[in-house]
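J.: What follows is a protein structure lacking sequence information:
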């Protein structure tokens, strides 16, 4: 994976693409992208760091939305069901899906220093894992792998090693 996936950039392009994809999927499925669902999706895409439901509450309250946890979880469940976001179990957090609306297995590289996560395609690995599971009589329904480490930008910081040793 390249360091480009972790470089800072204007997230507005990511947000605009996610909102456009959400509107298209909602229209195709005959469901509504309500204002709170839309705002939750925007907040999840505001950076490439997974966001917990409780992380979203202050921004929703500031925007005048009902910021009760059940409201946020309903919006996140809706976005999950449409494949617009992924839930990262190890972090109990959510991150935008880079190719929503397509049933797919996901692998996330999660930087333990900056907190950013990058979704990558590792289809051959998932195929091998599914085949191995089938050989054991296990039927795989869904795979989401989380790999924790240090991204290229954080590992390239000149003083990273001295801070990690302390």
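T.: Arrived safely. Computed from a prediction, not measured in an experiment: that's the story for all the values here.
J.: Could you use CA atoms for every contact and neighbour count after this?
T.: Will do.
J.: Let me know whether residue 148 touches residue 114 as I believe.
T.: No. Residue 148 lies out of contact with residue 114 (CA atoms under 8 Å); the separation is 11.4 Å.
J.: which residue sits closest to the residue nearest the centre of the chain, ignoring its sequence neighbours?
T.: A centroid search over the chain (CA atoms, centre = their mean) returns residue 95, at 1.9 Å, as the residue closest to the centre. Residue nearest to residue 95 in three dimensions, not counting chain neighbours: residue 50, with 4.8 Å by CA to CA, 6 or more residues apart in numbering.
J.: ok, how many other residues are close to that neighbour?
T.: 24 (other CA atoms under 10 Å).
J.: go on, residue 163?
T.: 8.
J.: quick one: it and residue 154, what's the gap?
T.: Here residue 163 is placed at a distance of 11 Å from residue 154 (CA to CA, to the nearest Å).
J.: Same question for residue 91.
T.: For residue 91 relative to residue 154 (CA to CA), the value is 19 Å.
J.: If you count surrounding residues, which of those two has more?
T.: Neighbours were counted for residue 91 and for residue 154 using other CA under 10 Å; residue 154 has more, 18 against 12.
J.: buried stuff in the helix or strand hosting the more buried one?
T.: Using DSSP states H and E, residue 154 falls within helix 152-156. Neighbour counts over helix 152-156 (16 or more other CA atoms under 10 Å) mark 152-154 as buried.
J.: continuing past it, what's the next helix or strand?
T.: helix 160-165.
J.: Take this one as well and set it beside the first:
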């Protein structure tokens, strides 16, 4: 990935075409090696999520699929999104009740999301020291963590600049 900061993606300039191609290739490779079916609807749903680093609701994805003649009913979009999340190709952003493509497909990671409260752009970060600490302390307490969700809300640099002018 040719981003200035490979740790956080979404608010930084990068080669977006390469970013999209890399994520699709990773998804295809993983599906091939694990025997998962990467159907046309699943692939297109991932492409739609990859087009912007902005979280999208299921109905936004459904609308795009319908415009292209793929998946006319809501279950088609939800099934595709569920598949993408279950297999690490996308994440669900709880705060926005929306989905975003994984910026680090294939990486074993606990993502942290930086969400702009103004434009709803989302950056996924691999820098997650608090989750590592939480995971380590859970082992000593006997608590088995099943899922960690970190969503930080604030203003991206572009929205901060707009607010200053």
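T.: Good, I have the coordinates. In this text, all values refer to a predicted model and were calculated from it rather than measured experimentally.
J.: TM value for the aligned chains?
T.: TM-score of the superposed chains, computed with TM-score structural alignment, normalised by the length of the second structure, equals 0.85; 160 aligned residues with a CA RMSD of 2.3 Å.
J.: any idea what the residue nearest to residue 95 of the first structure aligns with in the second structure?
T.: With TM-score structural alignment as the criterion, residue 50 of the first structure lines up with residue 55 in the second structure.
J.: Check the gap between that match and residue 94 of the second structure for me.
T.: Taken as CA to CA, the span from residue 55 of the second structure to residue 94 of the second structure is 10 Å.
J.: again with residue 42 of the second structure
T.: Distance from residue 42 of the second structure to residue 94 of the second structure, by CA to CA: 21 Å.
J.: what does residue 44 of the second structure give?
T.: 22 Å.
J.: okay, the two: which has more neighbours?
T.: residue 44 (19 against 11).
J.: what are the ranges of the helices in the first structure?
T.: For the first structure, the helices defined by DSSP state H cover 12-29, 35-44, 53-62, 69-81, 123-135, 152-156, 160-165.
J.: which of those helices is buried the deepest?
T.: Comparing those by mean neighbour count (mean count of other CA atoms under 10 Å), helix 35-44 comes out on top with a mean of 20.
J.: with the second structure superposed, average distance for that one?
T.: With mean CA distance after the TM-score superposition for the first structure, helix 35-44 of the first structure departs from the second structure by a mean of 0.5 Å once superposed.
J.: Then stretch 19-27 of the first structure?
T.: In this overlay with the second structure, the average offset of stretch 19-27 of the first structure from its partner residues is 0.8 Å by mean CA distance after the TM-score superposition for the first structure.
J.: in the second structure, what residues pair with that stretch?
T.: Using TM-score structural alignment, stretch 19-27 of the first structure pairs with 24-32 in the second structure.
J.: Quick one: distance of that stretch to the chain centre.
T.: 16 Å (CA atoms, centre = their mean, to the nearest Å).
J.: likewise stretch 5-15 of the first structure?
T.: Using CA atoms, centre = their mean, the offset of stretch 5-15 of the first structure from its chain centre is 14 Å.
J.: Equivalent analysis for stretch 131-143 of the second structure, please.
T.: 25 Å.
J.: Which residue in the first structure aligns with residue 123 of the second structure?
T.: Here residue 123 of the second structure is matched to residue 118 in the first structure, going by TM-score structural alignment.
J.: That match is in contact with residue 108, isn't it?
T.: Yes. Counting by CA under 8 Å, residue 118 of the first structure touches residue 108, with 5.3 Å between them.
J.: quick check: stretch 144-152 of the first structure aligns to which part of the second structure?
T.: Stretch 144-152 of the first structure maps onto residues 149-157 of the second structure, going by TM-score structural alignment.
J.: ok, and what's touching the matching stretch?
T.: 11, 93, 95, 111-118, 121 (CA atoms under 8 Å, 6 or more residues apart in numbering).
J.: Filter these down to the ones in strands?
T.: 93, 112-116 (DSSP state E).
J.: could these be laid out in CSV, adding neighbour count and distance to residue 144 of the second structure?
T.: Below are these laid out as CSV (neighbours: other CA atoms under 10 Å; distance: CA to CA, whole Å):
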residue, neighbour count, distance to residue 144 of the second structure
93, 19, 22
112, 20, 19
113, 22, 22
114, 23, 26
115, 25, 27
116, 21, 31
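J.: Farthest-apart pair in the residues you listed, please.
T.: Longest distance between any two of those is 13.2 Å, between 112 and 116; criterion CA to CA.
J.: Excluding chain neighbours, what is closest to the aligned residue in the second structure for residue 79 of the first structure?
T.: Mapped onto the second structure by TM-score structural alignment, residue 79 of the first structure lines up with residue 84. Spatial nearest neighbour of residue 84 of the second structure, excluding adjacent residues (CA to CA, 6+ apart): residue 90 at 5.2 Å.
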